[in-house]
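**Student:** have a look; sequence and predicted model below, questions after that.
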Amino acid sequence: MSDDAPSGVLAKALTVLQAFTVEDTTLGFAELQRRTEFAKSTLHRVLGDLVAARLLDRVQGRYRLSGLVFELGMRASVERGLLEVATPFLEDLYVRTHELVHLGTREGTEVVYVAKMGGHQQAASPSRLGGRMPLHATAIGKVLLAHAPAEEREAALRGPLERKAPRTVTNVDVLTRQLSDVLAKGVAFEYEESAVGIVCVAAGVFGPADEIVAAVSVTGPVHRFRPARHATSVRAAAAGISATLGRRAELRGH
């Protein structure tokens, strides 16, 4: 296949776009070359094409994702519909707990955070809106992993299981038992596993066919937040989102 075949062009463009992260929103040419490992001539061509297509902006010799990328992302039907339904429940959960509230979905072996709500006193969580964390290191991730298809769950458990903090669970047997508890109790807990100083409780959001589509969590600082005390509230919020998604699907069916 030639270097300019459609699949090659798309793959190169995607590699460049994925070089940007939640933390690194603006990158220079040298850093993009380091991250993509493209030849200079190839990278110049791909960057030129992306700027011409309005997928990248070039500002003072550096590059950033454009507003069009954000607009296209907001058109993603699953996340947009999910956010429309979930937002009132997330707001209620924040009012009830006054702690940091998350909504996350699964992509491969990672959580993608699609909503995050917190006040001035929110916990210092490593999560970022649109950012990712390993499934096994978060309460949301454990819920999503527990309800994932068996083959995908087993692949994730085969690892490697990255250690994000001293208390991250990387023992497969321990993690497997925790996932069984999630299925039995309907909630997952995290105790300083994604970062030192924070604890969390999460519950699953299910679609009309009883498939897992997301998870809701509340996170707080270890010195004041007791996750088990908020398990009922988190379950209720997740159940409310699930029920509303089900009603919407039923109306569409009619």
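**Tutor:** That came through fine. All of these numbers come straight from a predicted model, not from anything done at the bench.

**Student:** going forward, measure contacts and count neighbours with C-alpha atoms only.
**Tutor:** OK.

**Student:** name the nearest residue to the residue most central in space within the chain, ignoring sequence neighbours.
**Tutor:** Among the residues of the chain, the smallest C-alpha distance to the mean C-alpha position (CA atoms, centre = their mean) belongs to V112, namely 0.9 Å. Using CA to CA, 6 or more residues apart in numbering and skipping residues adjacent in sequence, the residue nearest V112 is R132, 4.7 Å away.

**Student:** on that earlier part again, the residue nearest to the centre of the chain belongs to a helix?
**Tutor:** No. The assignment for V112 (DSSP: H, G, I helix; E, B strand; the rest coil) gives strand, which keeps it out of a helix.

**Student:** okay, one more to line up with it:
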Amino acid sequence: MRWSAARDGCYRIGLRLWEVAALAPRGLALREHALPFLEDLSQITRENVQLAVPEGAELVFVERIAGTDAVPVLTRVGGRFALTATGVGLVLLAHAPAELQEEVLAGPIERFTPHTMTDPRTLRAVLADVRATGFAVSDRQVTEDALSVAAPVRDGRGTVVAAVSLVVHHPGAAPHALAPLVRTSARAISRALGATGGETLSGRPPVPGSPPPAG
């Protein structure tokens, strides 16, 4: 791995490190399958579209498409974020193992705005609702002018491996009108992941009798 030294004496990440990171199989394979559907969702809505994967008690954004005149967001490709605030984070946390959920809810929960949910009981109820409805809504929890709607992406075994979201301006946003669009994109990506010989992102075959990909 190589860092490049600038004339001011500071070190910056070089292209070699970027090349090595690009070899990560999970994010790369997922991005390749998802990108056409993310682009379609972006063209239809002209809003911000994001794709994230779980990474321990956080999430990592593996793709982001900025919409025309869309609300500014704090996320970037390769950036990490808390699971408790964003739409994609709530989806990933809702489908995480119970022990990870308890770890996240028991730890300090960062507040970004006055609307950020930090009460574990409230979050548990929200996570249950996400599992029941198939989508999550983050209403002004990261910035006070943005709302996001997210849905789960599943692999060939039916396991939630990622989440896709739309991030829109809060005033005038209609989450339940956006949810079908996001869920349709998430289901399309799920089908694409399950169509490559029925394998998961890790290359393991699906477990017999496992549920088919769904949004």
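**Tutor:** Thanks, I have it. Note that this is a predicted model, so its numbers are computed, not measured.

**Student:** kindly provide the TM-score of these chains.
**Tutor:** The pair, once superposed, lands on a TM-score of 0.89 when counted by TM-score structural alignment, normalised by the length of the second structure; 200 aligned residues with a CA RMSD of 1.3 Å.

**Student:** how about the residue nearest to V112 of the first structure, what's its match in the second structure?
**Tutor:** Aligned against the second structure by TM-score structural alignment, R132 of the first structure finds its counterpart in R80.

**Student:** that match and T86 of the second structure, how far apart?
**Tutor:** 11 Å (CA to CA, to the nearest Å).

**Student:** G56 of the second structure too?
**Tutor:** Relative to T86 of the second structure, G56 of the second structure is positioned 16 Å away (criterion: CA to CA).

**Student:** same question, G194 of the second structure
**Tutor:** Distance, G194 of the second structure to T86 of the second structure, by CA to CA: 26 Å.

**Student:** show me which of those two is the more surrounded one.
**Tutor:** Higher neighbour count among G194 of the second structure and T86: T86, with 27 against 21, using other CA atoms under 10 Å.

**Student:** any idea which element the residue nearest to the more buried one when sequence neighbours are not counted lies in?
**Tutor:** With CA to CA, 6+ apart as the criterion, T86 of the second structure has its nearest non-adjacent residue at 5.6 Å, and that residue is S138. Secondary-structure assignment from DSSP states H and E places S138 of the second structure in strand 136-139.

**Student:** skipping adjacent residues, who's closest to the one in the second structure that sits across from L175 of the first structure in the alignment in space?
**Tutor:** Residue correspondence, TM-score structural alignment: L175 of the first structure in this structure matches L123 in the second structure. Across the structure, with CA to CA, 6+ apart as the measure, the residue nearest L123 of the second structure apart from its sequence neighbours is M117 (6.7 Å).

**Student:** gap between the two ends of stretch 187-205 of the second structure?
**Tutor:** End residues of stretch 187-205 of the second structure are separated by 20 Å (CA to CA).

**Student:** what about the residue nearest to T86 of the second structure, how many residues nearby?
**Tutor:** Neighbour count of S138 of the second structure, defined by other CA under 10 Å: 23.

**Student:** ranges for the strands of the stretch 1-150 of the first structure?
**Tutor:** Per DSSP state E, counting those that start in this stretch, the stretch 1-150 of the first structure has strands spanning 26-28, 56-59, 62-65, 100-107, 110-117, 132-134. These are given in chain order.

**Student:** name the helix or strand for A203 of the first structure, please.
**Tutor:** strand 198-206.

**Student:** counterpart of the helix or strand following that strand in the second structure, which residues?
**Tutor:** Past strand 198-206 of the first structure, further along toward the C-terminus, the next helix or strand under DSSP H and E is strand 212-221. Strand 212-221 of the first structure corresponds to residues 160-169 in the second structure, going by TM-score structural alignment.

**Student:** what about that stretch, distance to the chain center?
**Tutor:** Stretch 160-169 of the second structure sits 5 Å away from the centroid of its parent chain (CA atoms, centre = their mean, to the nearest Å).

**Student:** after superposing, tell me the mean distance of that stretch to the first structure.
**Tutor:** Its aligned residues in the first structure lie a mean 0.5 Å from stretch 160-169 of the second structure after superposition (mean CA distance after the TM-score superposition for the first structure).

**Student:** state the number of residues packed around the residue nearest to L127 of the second structure when sequence neighbours are not counted.
**Tutor:** Computed as CA to CA, 6+ apart, the closest residue to L127 of the second structure that is not its neighbour in sequence is A94, at 4.7 Å. Summarising burial for A94 of the second structure: neighbours were counted as other CA under 10 Å, giving 26.

**Student:** name all residues that make contact with the counterpart of A94 of the second structure in the first structure.
**Tutor:** The equivalent of A94 of the second structure in the first structure is A146 (alignment by TM-score structural alignment). A146 of the first structure is in contact with R153, L179, S180, V182, L183, counting by CA atoms under 8 Å, 6 or more residues apart in numbering.
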